[in-house]
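[1] fold the following, please.
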Amino acid sequence: MASSVLEHDAPPGVPRLKGRGTPWRERFFRLSLWTSLAVGVIFLAGLLIYVVYEAWPRLDSRIWTNFPDIIDPTNAGAQSAIMGTIWVIAFTALYCLPTGILAAIYLEEYADPERWWNKLIEINIQNLAAVPSIVYGILGLGVISRGLGFGQTVLTASLTLSLLVLPIVIIASREAIRAVPQSIRQASLALGATQWQTIRLQVLPAAVPGMATGSILALSRAIGEAAPLLLLGGLTFITFNPTGVQSQFTVLPIQIFNWISQSRAEFVSLASAAIVILLVILLAMNSLAIWLRNRYARRW
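    Okay, here's the model as predicted:
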């Protein structure tokens, strides 16, 4: 009878038999999870501390006001790389966000899932999300840069990165739209609104937090890509800022790669300072995503 008596300290609604503790397999599994988490956090913290320590002598205004200089690294900066990153990511957002959101609206609200072409689109989106970034670089080099004749410019880099993150934007936007309860749509249609009015006035405002969060996280991935841009001619030494979509460019990941491959110790501090700048930009974008999610999230 003792084995059938419930413990007094059991959580509400969760019955637990007296005299029977947590199985050793479950304790071992939890310990493994905590150990894995601790190892990852410790290595990440150590890496961040090392980068900040190396970057500290160069974390001043020179890093964003001066241009690269391979002769005198003490006065070199990363202004052209910072501005190139801003140009490329801005046009990437301009190209991929409207396309991805409209594609998500079509697939969730209008597309018939039984049609073969809609099934083909679904499969391709899922597959493209897992394609390595270097493949998109080869595609951008062969089709956009050479095939369309855009050359090694900001436009080519933006279109290539747009293709890279477009599946992520579509998937995140679809999940956000799918999370809106069907009762909202049914109530709007019952009051006489058209399908487009229901989507524009009811569904999209409710899905904005999820779509904004997914879109910003997708752009955060694009801002750290170096492999496709190396194929597209992202130059490692540029002493001017882009002036348009037809300008040559460099970005922070490529500039960091160039500095870290130099033999002189001064370039290590420069590369570390550029890494800190890139991390600040990424953290700012991720913080914006978290703020938008918490500010506009709705609980149904």
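
[2] contacts and neighbour counts: CA atoms only from here.
    OK.

[3] centre of the chain to stretch 34-47, how far?
    22 Å (Cα atoms, centre = their mean, to the nearest Å).

[4] also stretch 125-141?
    Per Cα atoms, centre = their mean, the centroid offset for stretch 125-141 relative to its chain is 15 Å.

[5] ok, now stretch 248-265?
    Distance, centroid of stretch 248-265 to centroid of chain: 22 Å (Cα atoms, centre = their mean).

[6] again with stretch 260-269
    Centroid displacement of stretch 260-269 relative to its chain, using Cα atoms, centre = their mean, is 28 Å.

[7] any buried residues in it, and which?
    Buried positions in stretch 260-269, judged by neighbour count with 16 or more other Cα atoms under 10 Å: 260, 266, 267, 268, 269.

[8] can you check stretch 124-140 too?
    Under 16+ other Cα under 10 Å, the buried positions of stretch 124-140 are 125, 128, 129, 133, 134, 136, 137, 138, 139, 140.

[9] quickly note the distance from the second one to residue 279.
    With the distance defined as Cα to Cα, to the nearest Å, residue 128 ends up 27 Å from residue 279.

[10] please apply the same query to the last one.
    Applying Cα to Cα, one obtains 26 Å for the distance of residue 140 from residue 279.

[11] cool, residue 97 as well?
    Applying Cα to Cα, the value for residue 97 to residue 279 is 23 Å.

[12] those two: which has the busier surroundings?
    It is residue 97, of residue 97 and residue 279, that has more neighbours when counted by other Cα atoms under 10 Å, with 24 against 14.

[13] list the contacts of the more buried one.
    Residues in contact with residue 97 (Cα atoms under 8 Å, 6 or more residues apart in numbering) are 166, 169, 215.

[14] another one to check against the first:
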Amino acid sequence: MPRGVQLSDQELEYARLLKRRHLISSGFEWGCRIATFSALLFLGILLLGVVWQAWGWLDTQYLTSFDSRRPKAAGLLAGLWGTFWLILFTAIFTVPIGVGAAIYLEEYARDSWFTRVIKVNLANLAGVPSIVYGMLGVTAFVRMFGWFSAVDDLRIETYLGFGTLAIPLPLGRCLLAGSCTLSLLILPIVIIASQEALRAVPPSIRHASYALGATKWQTIRHQVLPAATPGISTGIILSLSRAMGETAPLIMIGALTYLAFAPGNLNTPMDGIRDPQLILDAPFDMFTSIPIQIFNWVGQPKSEFQHVAAAGSLVLLVLLVLFNATAIVIRNRAQKRITW
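    Coordinates of the predicted model:
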């Protein structure tokens, strides 16, 4: 300000107000920066701690060996195979039902009180604690509401040409019951994510398709779903990532904390090629998963098991990062194909 220039009281008040607003804005900006860097710092410290504890314990022997009472011989192979089968069957059960339900609610269902009740309850179910789904899984899948308690060793057997598929009733504490339970857990999340992706497609896309004479199914199949694929696939993969890290529902239905074999004794992919019957037996066998093995090792009295658990945690983190990276790649590639 040039010397000798006198400001009126109103101008001085405005200058003070402007200075105060700049101070508040700057303070808020620095507060956000501190919060961001603090979160990154804490995450970095935790990650470095896990890597430090796992250093020297994570090797090929660890990834190709089963669990053991001796820390040096303990491995994660049973948990890796169990997690693979769990996520595979969870995806098979969840994706068609979740995406189909979202398409019906967004594209076909009328805006009635019943539809609104369903949507509200889906949001509520997405926030239910996972242990509740574990209790539901015990009742619905492990015991099947006691419908078959009076019958001993009831099985539905079907010959498929390369082996016999034998489904026990009730399912009992097997891998398939765990997958069904995890499917219930993430199904509301998949439906909500798919609904949001379908809702984000501009109405003009639908109107243009109808104007060209396309049916509703053709519009959904060739216009709406391709446009919504990035959001749907991202929601599905993130939901499966959550299922991969769950422990409580699996412990509820009877997943084992110590297991020295893979489901169906399918220890390598070549075992399934040599004997396809092992693939058919795997869903109905006992199982464990990576989070459950970590939970078991953390509770062991020997201090060496803390390093074994840290190595398992690092493997789980890498798998989750790969899942999330896959979601980003799929989303970006799908978005490049969309031309409006």
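
[15] strands - which of the buried residues of stretch 124-140 of the first structure land there?
    Per DSSP state E, strands hold no members of these.

[16] just the residues you listed now: which is nearest residue 81 of the first structure?
    Closest to residue 81 of the first structure out of those is residue 137 (19.0 Å), distances taken as Cα to Cα.

[17] residue in the second structure matching the closest one?
    When the second structure is aligned by TM-score structural alignment, residue 137 of the first structure is paired with residue 134.

[18] what strand or helix carries the closest residue to that match other than its chain neighbours?
    Once flanking residues are discounted, residue 134 of the second structure sits nearest to residue 249: 3.7 Å by Cα to Cα, 6 or more residues apart in numbering. Element membership for residue 249 of the second structure (DSSP states H and E) is helix 248-253.

[19] now residue 158 of the second structure
    Per DSSP H and E: strand 154-159 holds residue 158 of the second structure.

[20] got the contact list for that strand?
    Under Cα under 8 Å, 6+ apart, the answer for strand 154-159 of the second structure is 148, 164, 165, 166, 167, 168, 169, 170.

[21] tell me the helix or strand right after that strand.
    Downstream of strand 154-159 of the second structure, the first helix or strand assigned by DSSP H and E is strand 164-169.

[22] who touches that next one?
    144, 148, 153-159, 277, 280-281, 284.

[23] show me what stretch 71-86 of the second structure is in contact with.
    The contact list for stretch 71-86 of the second structure (Cα under 8 Å, 6+ apart) reads 61-68, 175-176, 178-179, 244, 259-263, 267, 283, 287-293, 304-305, 308, 312.

[24] give me that answer again for 7 Å
    62-68, 175, 178-179, 244, 259-263, 287-290, 293, 304-305, 308 (Cα atoms under 7 Å, 6 or more residues apart in numbering).

[25] and the helix or strand following the helix holding residue 249 of the second structure, which stretch of the first structure?
    Next helix or strand after helix 248-253 of the second structure toward the C-terminus (DSSP H and E): helix 269-274. Helix 269-274 of the second structure corresponds to no residues in the first structure, going by TM-score structural alignment.

[26] now helix 269-274 of the second structure: buried residues?
    residue 272.

[27] what's downstream of that helix, the next helix or strand?
    helix 277-281.

[28] what about the helix or strand that that following helix is followed by, how far off from the first structure?
    Per DSSP H and E, helix 277-281 of the second structure leads on to helix 290-298 as the next helix or strand towards the C-terminus. Superposing on the first structure and averaging over aligned pairs (mean Cα distance after the TM-score superposition for the first structure), helix 290-298 of the second structure comes out at 0.4 Å.

[29] in helix 290-298 of the second structure, what's buried?
    290, 291, 292, 293, 294, 295, 297, 298.

[30] aligned partner of the fourth one in the first structure?
    Structural alignment places residue 293 of the second structure opposite residue 255 in the first structure (criterion: TM-score structural alignment).

[31] mean distance of stretch 205-222 of the first structure to its aligned residues in the second structure, please.
    Average distance, stretch 205-222 of the first structure versus aligned residues of the second structure after superposition (mean Cα distance after the TM-score superposition for the first structure): 0.6 Å.

[32] ranges for the helices of the stretch 1-150 of the first structure?
    24-55, 62-65, 79-105, 116-128, 133-139 (DSSP state H, counting those that start in this stretch).

[33] residue range for stretch 72-81 of the second structure in the first structure?
    Under TM-score structural alignment, stretch 72-81 of the second structure corresponds to residues 74-83 of the first structure.

[34] on that earlier part again, need the buried residues of stretch 260-269 of the first structure in JSON lines (columns: distance to residue 88 of the first structure and secondary structure).
    Converted to JSON lines, these look like this (distance: Cα to Cα, whole Å; DSSP: H, G, I helix; E, B strand; the rest coil):
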{"residue": "260", "distance to residue 88 of the first structure": "22", "secondary structure": "helix"}
{"residue": "266", "distance to residue 88 of the first structure": "28", "secondary structure": "helix"}
{"residue": "267", "distance to residue 88 of the first structure": "25", "secondary structure": "helix"}
{"residue": "268", "distance to residue 88 of the first structure": "25", "secondary structure": "helix"}
{"residue": "269", "distance to residue 88 of the first structure": "25", "secondary structure": "helix"}
